[in-house]
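# Predicted model follows, preceded by the sequence.
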Amino acid sequence: MDLPYAGIPYGPAPAWCFPLFECGLYLLFILCLVHAAGRGARNVLYILGGLAFGLLLEYMEVLMESYTYGRFWVMLGKAPMDIPLCIGVGWGIIMYTARLFTDRFGLGLLAAAALDTLLALNIDLGMDTVAYRTHMWHWNWVGTGLNPLTAQWFGIPYGNFIGWQTVVFCYSAFSRTFEKWLMRNKTGALKFTAIAVLALLSSLFVLYASEVYLFPFLNKYLGIKSVHRFYGISVILLGLVIVGWGKRKVAAENLPAITWMVPGWFHLFFTACFFILGFYKENTWMTAAACINLLIGVIIHLPGSFKSASQDSVSTAGKIHHTS
């Protein structure tokens, strides 16, 4: 059997892998959009802005030859510079549900944006090692002298995770900032549209400026490489959450089920693929990292899922009793 990429001992993914992942994202996007529609224009435009942002940044990364994509059902653009629609959808629903989760705790702007970012990163750490090995997307290590299965984070460049940190933090922080500035007097769909567009453009600018100017400068003149930036930024984000957590104000509203359904789907799908497709046999450290990351996701989201489910049951029972 011919292998798709040099140094990666895995053939094409099973026929069910790509369609199941893609359809799962589209279904979750519909559920998120329905939920957002019930909460008003701000939420709808936040998730649509996240979708647009995701597509634009993915196209930018493909143009910069950061990575290439496998073949999904719905591709936008012309090969080999095309991108899957479902990836933009994934960005939108991850950022939307992360914000739903953090809004529940009434955190300050920086702490909320930092927690949004860590929640998204928890998903990506479990996703990328599997997606890379199923050839959903591919980083090219040819000519680097590095092993494509062990380079940096088990074959995933640290720069990818820094991109996640930059994207989610900026979109979350800019959205919240522009909401405070523009929503002081009256609300309206036009203002929410302006907020989404401004947050998208500002975040893209920061991402582009960081990747093209800031990070190369840090590497060349200060010796701060991607691994240092990734762990340094992670520590800063965690510090922001810890400081902000003591000042949190828990909101009265319940956590909607969609806040755990989205991360739950990502964790379930990629953890299942990790073991079903035999990737766990490759590297003990990678398996340990995957299990620890999954455990962290469960610890974060499982209590909220039980609580929201039980509260929904009580609410439903109350409505039935009142009706009868």
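Done, it's in. Only a predicted model underlies this, so the values are computations on that prediction, with no experimental measurement involved. Numbers count the residues shown, from 1 in each chain.
# Every contact and neighbour count from this point should use C-alpha atoms.
Fine.
# hey, where'd the strands end up in the stretch 101-250 of the chain?
Counting by DSSP state E, counting those that start in this stretch, one finds strands in the stretch 101-250 of the chain at the ranges 137-138.
# Mind listing what's buried along the longest helix belonging to the chain?
When the chain is parsed with DSSP state H, its longest helix is helix 284-323. For helix 284-323, a neighbour-count test (16 or more other CA atoms under 10 Å) marks 286-287, 290, 293-294, 297-298, 301, 304-305, 308-309, 312 as buried.
# same deal with stretch 17-34?
Quick answer for stretch 17-34 (16+ other CA under 10 Å): C17, F18, F21, E22, G24, L25, Y26, L28, F29, L31, C32, L33.
# next one: stretch 129-148
Within stretch 129-148, the residues scored as buried using 16+ other CA under 10 Å are 129-141, 148.
# can you check stretch 182-199 too?
K191, F192, T193, I195, A196, V197, L198, A199.
# Spatially nearest residue to the first one (excluding sequence neighbours)?
This means K191. Residue nearest to K191 in three dimensions, not counting chain neighbours: L182, with 6.9 Å by CA to CA, 6 or more residues apart in numbering.
# Same list, the buried residues of stretch 17-34, but as TSV with distance to L277 and secondary structure please.
Listed next are those as TSV, based on distance: CA to CA, whole Å; DSSP: H, G, I helix; E, B strand; the rest coil:
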residue	distance to L277	secondary structure
C17	10	helix
F18	13	helix
F21	15	helix
E22	18	helix
G24	19	helix
L25	21	helix
Y26	24	helix
L28	24	helix
F29	27	helix
L31	29	helix
C32	30	helix
L33	32	helix
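# another structure for you, compare them:
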Amino acid sequence: MQFIFFDTAICIVLLLFLRDAYKRGHNYFYLLIAGVFYGLFLEWATIEQLSTYHYSERFIISFQGVPISIGMAWGLIIYSVMLFSDSSSLPGIFRPFLDGLVALNIDFGIDVIAIRMDMWHWGIGLEDEFFGVRYGNFWAWFWVVVSFSATYRMLLVYDRARKWSWLPAIGAIMGGLYGVVLTNHYIQSVFESRYELTILVTGLLALAIVAMNRPRFYLHDKLPLIHIVLIGSHFFFFLLGLLTGALFNPPLLLLVWSVSTLLAVAMHHQVLRSFITRLRRVKDT
């Protein structure tokens, strides 16, 4: 039942986002579509390259072992984190790092629950590494988003005249996949003996880069919708974990989910506060 629930929810949200992206212009629409295809390709490439995990066969539609809804979810996540960082004062060159960190926090809250619902399997015990999730997964999530975002933004600057609005999207798929394969190779071969430390140092450096710039965030009409993904995903998996009992296996998972969700709220508190204020003003008029 949770597979039908998940696939249906992803399809509904994607339709909402597609409508929104289409209204905003070609660049946004192509970005979202590219994110979906990128998600499918990167999952297939990673499974083929590393063979460290596999998906359940109970998803409604899959291609080459990758559920279509997972590709959709990647598109939604990448689109949301990039629009979120674009609403900040952070210099453009550093925004891919913020994109990677925000996406990584989403994964902290959902992966540990998803594997306990048999949505995918890491091939290790539920008590191993990070509650059954391989540490390398967090390395992959970070670079999956950073590689795509950095390539897209670079090509968007190159195509200032917007003559080829499809170019940044297509280029981001290729550049992102190259980044995924390359970083997977490095973590598997070059840093294999100390990959936990490499992952930790990479995350801390990215966090330091963002923190030193002290970005501020500004509310505009893109943000309420993307928060369906940025914050809503945490509560969506909380509901699934609650209904299936996965959230309490072990009970410490509730703490993991809570920390991840509180971090999400903290990251978006300026925007959320402004949005609530705007709603109150509308209500009073």
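Perfect, I can see it now. All values reported here derive from a predicted model rather than from experimental measurement.
# TM-score for the pair, please.
Once superposed, chain against chain, the TM-score is 0.90 (TM-score structural alignment, normalised by the length of structure 2); 283 aligned residues with a CA RMSD of 2.3 Å.
# hmm, back to that, mind checking which of the buried residues of stretch 182-199 of structure 1 are in helices?
K191, F192, T193, I195, A196, V197, L198, A199.
# Name the nearest of those relative to D124 of structure 1.
A199 (22.0 Å; CA to CA).
# Am I right that A73 of structure 2 is in a helix?
Yes - applying DSSP: H, G, I helix; E, B strand; the rest coil, one finds A73 of structure 2 inside a helix.
# which residue sits closest to it, ignoring its sequence neighbours?
I10 (6.5 Å).
# What's F41 of structure 2 aligned with over in structure 1?
Matched across to structure 1, F41 of structure 2 falls on L56, judged by TM-score structural alignment.
# where does that match land in three-state SS?
helix.
# Against F178 of structure 1, how distant is it?
Separation of L56 of structure 1 from F178 of structure 1 (CA to CA, to the nearest Å) stands at 20 Å.
# got it, and Y69 of structure 1?
33 Å.
# Which of the two has more residues huddled nearby?
Taking other CA atoms under 10 Å, Y69 of structure 1 and F178 do not tie; Y69 has more neighbours (20 against 17).
# ok, the buried residues of stretch 182-199 of structure 1 vs G92 of structure 1, which is closest?
Closest to G92 of structure 1, out of all of these and judged by CA to CA, is A196, at 12.0 Å.
# Disregarding residues adjacent in the polypeptide, which is nearest to the closest one?
Leaving out its chain neighbours, the residue that sits closest to A196 of structure 1 by CA to CA, 6+ apart is G49, at 5.4 Å.
# for L115 of structure 1, same thing?
Nearest to L115 of structure 1 is V241, by CA to CA, 6+ apart, at 6.0 Å.
# one step back: for the buried residues of stretch 129-148 of structure 1, which one is nearest K220 of structure 1?
W141 (20.8 Å).
# Pretty sure the closest one sits against P148.
Yes - in this structure, W141 of structure 1 is within contact of P148 by CA atoms under 8 Å, at 5.7 Å.
# Return the residue of structure 2 aligned against F178 of structure 1.
If you follow F178 of structure 1 across to structure 2 using TM-score structural alignment, you land on L155.
# again, but for L31 of structure 1
Aligned by TM-score structural alignment, L31 of structure 1 pairs with L16 of structure 2.
# what number of residues lie near Y59 of structure 1?
19.
# was I right about it contacting P84?
No - taking contacts as CA under 8 Å, Y59 of structure 1 lies outside contact range of P84: 9.7 Å.
# out of everything not next to it in sequence, what's closest to N219 of structure 1?
The nearest residue in space to N219 of structure 1 (CA to CA, 6+ apart) is K225, at 5.2 Å.
# how far away is the one you found from V314 of structure 1?
Taking CA to CA, one finds K225 of structure 1 at 52 Å from V314 of structure 1.
# show me where the stretch 101-250 of structure 1 has helices.
Assigned helices in the stretch 101-250 of structure 1, in chain order: 109-133, 151-154, 158-182, 189-209, 215-222, 226-245 (criterion: DSSP state H, counting those that start in this stretch).
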